[in-house]
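Got a sequence here, can you build the structure:
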Amino acid sequence: MKEYFGHVPAEVFEKASKIKLLVTDVDGVLTDGGVIYDDHKTEFKRFQVKDGQIVQFLKAHDIRIGVITGRNSLVVKNRCEELGFDFHFHGVKEKSLVFLSQLKAMGLTLDQCAYIGDDIIDLPILKNVGFSACPKDAMSYVKDKVDFVSEFNGGDGVFREVADILLESQGKLESVIGHLISQKLQNP
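The predicted structure is shown next:
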């Protein structure tokens, strides 16, 4: 499977192999960072379905998933609930405090955690976790501080790429794919 990850340095796989928790920002990572409001102040966001598709496989392989976002959005809350994230916190200004609290509650260390962020508010966590990543269109000073810069822009599959790297580094991606392609379909 590594042939699909030729752009990923070996040290990234080494760091990713220890991860038990993947936490992500939302705006600029799970979405393109844009917010659309209609005349009734209803908020709309676009999420990449491929990002959501991998969540069940992460969880099935004992990698927990969380969201910590600076905005308070019902749309995001609904998406997190729909996907079954282990935790999600919204309207957080001091992300590192919430992050450290969750680590303690889960009995995990910083080295066992990955974080995906794209902007200045994410830097304290990005600089301290075991594996850090950002979208291709993240702020340049964020890209300079992370272990891995995705080939994708925010909202276009960053979360999926990082999740696939985690599964591959832990020898689990091939079994996920193998299980799915070995399923036999029955004629109705």
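
switch to C-alpha atoms for all contacts and neighbour counts from now on
Fine.

From Thr42, how far off is Ile181?
According to Cα to Cα, to the nearest Å, Ile181 and Thr42 sit 41 Å apart.

ditto for Gly157
Taking Cα to Cα as the measure, Gly157 falls 25 Å from Thr42.

More neighbours: these two, which one.
Ranked by neighbour count (other Cα atoms under 10 Å), Gly157 and Thr42 place Gly157 first, with 23 against 10.

burial of the residue nearest to the more buried one when sequence neighbours are not counted, as a residue count?
Of all residues beyond its chain neighbours, the one nearest Gly157 is Asp51 (5.7 Å), with distances taken as Cα to Cα, 6 or more residues apart in numbering. Around Asp51 sit 20 other residues, with neighbours defined as other Cα under 10 Å.

Following up with a second sequence; could you model it the same way so I can compare the two?
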Amino acid sequence: MIYPKEFTEMLLQDIPENIINSISKIKLMIFDVDGVFTDGSMLYTKHGEHVKKFNALDGKGVQLLINKGIEVAIISGRENDAVLYRMIELGIKFIYQNVIAKLDTVISLSNILNISINNIGFMGDDIIDMDVMNKVSFSASVPNAPKYVQSIANWVSKSNGGNGAVRECCDLILAVKQNYLIHY
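So this is what the prediction gives:
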């Protein structure tokens, strides 16, 4: 997919060059789920089942990344069958749930895929994500994350988690990749 030049210029106009350089190297993008793919709400049925709501635009963004050869993974601190179903539906092969030590999982996945930590991006929204955000080449967050999480992110989406934040991040990565290929 080739984005129109105006689109890439719009997305990249306020992004510092060092962040663009980090994004251009991404081979693996990892996302948290609760608060990033979802709005973080905890909805339960009367039988105690935990229900999740996902944004279709976010899903399409992930599929666009995968179609461009960028590996995608999710690492969630919680476990939910709906998450597993949705991520498989999107074509995500690397799905890790109920993970507290997310950095250990990122390092393990880095070794499995033979992808340097310098070629990994991560989007998270809470304290459990901060170790990873401090280690990877590109870290992203959402505006509804605590301020201390946003403060360590290289980039914060305009949309809240569950409301297009993942798509914004995917579009940014794809715009950088397209722009990088055109100019280098």
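
Now check structure 1 for the residue matching Asp34 of structure 2.
Alignment note (TM-score structural alignment): Asp34 of structure 2 maps to Asp27 of structure 1.

hang on, isn't its match packed against Gly33?
Yes: using Cα atoms under 8 Å, Asp27 of structure 1 and Gly33 qualify as a contacting pair, with a distance of 4.4 Å.

the more surrounded of those two?
Neighbour count, other Cα under 10 Å: between Asp27 of structure 1 and Gly33, Asp27 has more, with 22 against 16.

so what's the more buried one up against?
If you count contacts by Cα atoms under 8 Å, 6 or more residues apart in numbering, Asp27 of structure 1 has them with Gly33, Gly34, Thr69, Gly154.

Doesn't Val162 of structure 1 lie inside a helix?
Yes: with DSSP: H, G, I helix; E, B strand; the rest coil as the criterion, Val162 of structure 1 is located in a helix.

mind listing what it touches?
Ala133, Ser150.

Can you tell me what it aligns to in structure 2?
Superposed on structure 2 with TM-score structural alignment, Val162 of structure 1 falls opposite Cys169.

what helix or strand does the residue nearest to Gly157 of structure 1 sit in?
helix 49-53 (DSSP states H and E).

so where is the helix or strand following that helix in structure 2?
Under the assignment DSSP H and E, the closest C-terminal helix or strand after helix 49-53 of structure 1 is helix 55-60. Helix 55-60 of structure 1 falls opposite residues 62-67 of structure 2 when the two are matched by TM-score structural alignment.

so how far does that stretch sit from its counterpart in structure 1?
After superposition onto structure 1, stretch 62-67 of structure 2 lies on average 1.7 Å away from the residues it aligns with, using mean Cα distance after the TM-score superposition for structure 1.

residues of that stretch that come out buried?
Taking 16 or more other Cα atoms under 10 Å as the basis for neighbour counts, the residues of stretch 62-67 of structure 2 that come out buried are Val62, Gln63, Leu64, Leu65, Ile66.

mind listing what the counterpart of Ala153 of structure 2 in structure 1 touches?
Ala153 of structure 2 maps onto Val146 in structure 1, with residues paired by TM-score structural alignment. When contacts are counted by Cα under 8 Å, 6+ apart, Val146 of structure 1 is found next to Leu126, Lys127, Phe131, Ser132, Ala133, Cys134.

Would you format the buried residues of stretch 62-67 of structure 2 as JSON lines with distance to Asn118 of structure 2 included?
Compiled in JSON lines, the buried residues of stretch 62-67 of structure 2 are given as follows (distance: Cα to Cα, whole Å):
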{"residue": "Val62", "distance to Asn118 of structure 2": "20"}
{"residue": "Gln63", "distance to Asn118 of structure 2": "23"}
{"residue": "Leu64", "distance to Asn118 of structure 2": "22"}
{"residue": "Leu65", "distance to Asn118 of structure 2": "18"}
{"residue": "Ile66", "distance to Asn118 of structure 2": "19"}
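
Can you name the residues that contact Gln102 of structure 1?
With contacts defined as Cα under 8 Å, 6+ apart, Gln102 of structure 1 has no neighbours.

Report how far apart the opening and closing residues of stretch 119-136 of structure 1 are.
Using Cα to Cα, the end-to-end distance of stretch 119-136 of structure 1 comes to 12 Å.

List the residues that contact the residue in structure 2 that Val12 of structure 1 lines up against.
Matched by TM-score structural alignment, Val12 of structure 1 corresponds to Ile19 in structure 2. By Cα under 8 Å, 6+ apart, the contact set of Ile19 of structure 2 is Phe138, Asn154.

Quick one: map Gly70 of structure 1 onto structure 2.
With the correspondence set by TM-score structural alignment, Gly70 of structure 1 lines up against Gly77 in structure 2.

Let me see the contact set for its match.
Applying Cα under 8 Å, 6+ apart, we find Gly77 of structure 2 in contact with Gln97, Asn98, Val99, Ile100, Lys102, Ile128.

Could you do Leu108 of structure 1 as well?
Neighbours of Leu108 of structure 1 in contact, by Cα under 8 Å, 6+ apart: Lys20.
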